[in-house]
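**Student:** I would like to see how this sequence folds:
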Amino acid sequence: MKKIILSCFGLGFMPIAPGTWGSLLPIGLFWVIHHFWPNIGVLLAVLAVLTTLSSISCVVLAGSAEKITNKKDPGWIVIDEVAGQSVALLPAAFAGENILLVCAAAFILFRIFDILKPWPIRNAEKLPGGFGILLDDILAGIYAAAVLTAILSFKTIL
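**Tutor:** As a prediction, this is how the structure comes out:
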């Protein structure tokens, strides 16, 4: 059961770019909910629940997976990407139009920050256990959300 949760129902076992696949889960869920129920409150609530549940799961379960595999942040653990991408999507709840483009921007920005790990993201991943696995992705999500907010705000000004 632990592997199912940490790998997001097997997405972490995709042969190429498992973190990218894990990041797509909240994007797809967000887009479907936005399509059928485009309500800011509902979208924010879904993202909050997704961030909270995936964060708790990561902190509680991922540390023991590291010990079993003898690997720091095993690649198949992608629940942390779900949490970080959910944070990156928060500004998208306010976008209204062009939601597919905004979701794509949130995805690309999150992946850039998650891969490049500018300060202090790289330092955060050095923390022990599930907290270290999670925190770098949460910070990458915050960076992505900040840039996305700036882009959306700039678009509004024009």
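**Student:** When you work out contacts or count neighbours from here on, use the C-alpha atoms and nothing else.
**Tutor:** Will do.
**Student:** do you know how far Leu127 is from Ile16?
**Tutor:** Leu127 sits 26 Å away from Ile16, going by CA to CA, to the nearest Å.
**Student:** Out of these two, name the residue with the larger neighbour count.
**Tutor:** Each of Leu127 and Ile16 had its neighbours counted (other CA atoms under 10 Å), and the higher figure belongs to Leu127 (14 against 9).
**Student:** Sticking with the closest residue to that one other than its chain neighbours, tell me its helix or strand.
**Tutor:** Leaving aside its chain neighbours, Leu127 sits nearest to Ile133 (7.7 Å; criterion: CA to CA, 6 or more residues apart in numbering). For Ile133, the element it lies in under DSSP states H and E is helix 129-157.
**Student:** who does that helix touch, helix- and strand-wise?
**Tutor:** helix 40-69, helix 79-88, helix 99-116, helix 121-124 (3 or more CA pairs under 8 Å, 6 or more residues apart in numbering; DSSP states H and E).
**Student:** Select, out of the ones you listed, the one closest to Ile157.
**Tutor:** Judged by CA to CA, the one of these that comes nearest to Ile157 is helix 99-116, at 16.7 Å.
**Student:** this one next, for a side-by-side:
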Amino acid sequence: MNAAQMIASAGGVGFAPRAPGTFGSLVGVLIGAVLLQMGHGPLLAGVIVSSVIGVWAVWAVGGQNDPGWIVIDEVAGQMLTMLALPRVSAAGLLIAFGLFRLFDIWKPGPVGIADQRHDAIGVMADDWAAGAIGFCFLAILAWLLPGRWL
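**Tutor:** Reported below is the predicted structural model:
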């Protein structure tokens, strides 16, 4: 496995026999939780770095049609949703995971539009859109239900 394949598959997780996107999102939750422990700045940096290297890796492996084993897009999108979390908590991580997966699978509005683009940016963009929508919903939840549970 070369470097681009390693990055695109999130360390090989994308080669899981079932639900590789879900496992890719879980990688995003784990990395995101570690980064969020250090603050929102490191988490934002994680989103940016995974996005930039993700675009390169998808391009390098010729993954313009978004094969299932490419999951770096899920990692970036999942961490984008997590930027709305005020802190690391089990409930917050679970809700962020659920929201991102919902919008990534359902592909409403801009997520579906981005999914129609067949290039490296398009592979990443539908997950950025799902992550952004998840971020908005999670931010509203955090505002409506303040407290230590989230």
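**Student:** what's around the residue nearest to Leu127 of the first structure, how many residues?
**Tutor:** A count of neighbours around Ile133 of the first structure, defined by other CA under 10 Å, yields 28.
**Student:** Quick one: map it onto the second structure.
**Tutor:** Ile133 of the first structure is assigned Val123 in the second structure as its aligned equivalent, the criterion being TM-score structural alignment.
**Student:** thinking that match is in contact with Asp73, fair?
**Tutor:** Yes. Val123 of the second structure is within contact range of Asp73, at 6.9 Å (criterion: CA atoms under 8 Å).
**Student:** What residues sit buried inside the helix holding Ile133 of the first structure?
**Tutor:** Within helix 129-157 of the first structure, the residues that count as buried by 16 or more other CA atoms under 10 Å are 129-149, 152.
**Student:** Repeat that for stretch 84-100 of the second structure.
**Tutor:** Within stretch 84-100 of the second structure, the residues that qualify as buried are 84-88, 92-93, 95-100, counting by 16+ other CA under 10 Å.
**Student:** His8 of the first structure and Val59 of the first structure: what is the separation?
**Tutor:** That one is not His; residue 8 of the first structure is Cys. Here the criterion is CA to CA. By it, Cys8 of the first structure lies 15 Å from Val59 of the first structure.
**Student:** cool, Ala95 of the first structure as well?
**Tutor:** Taken as CA to CA, the span from Ala95 of the first structure to Val59 of the first structure is 31 Å.
**Student:** now Leu53 of the first structure
**Tutor:** With distances taken as CA to CA, Leu53 of the first structure is found 10 Å from Val59 of the first structure.
**Student:** before we move on, what about Ala92 of the first structure?
**Tutor:** Relative to Val59 of the first structure, Ala92 of the first structure is positioned 26 Å away (criterion: CA to CA).
**Student:** List the residues that contact the match of Ile133 of the first structure.
**Tutor:** Residues in contact with Val123 of the second structure, defined by CA atoms under 8 Å, 6 or more residues apart in numbering, are Val55, Val58, Gly63, Gln64, Asn65, Asp66, Asp73, Asp115, Arg117.
**Student:** what about the aligned partner of Phe9 of the first structure in the second structure, neighbour count?
**Tutor:** Using TM-score structural alignment as the criterion, the counterpart of Phe9 of the first structure in the second structure is Gly11. Under the neighbour criterion other CA under 10 Å, Gly11 of the second structure is assigned a count of 17.
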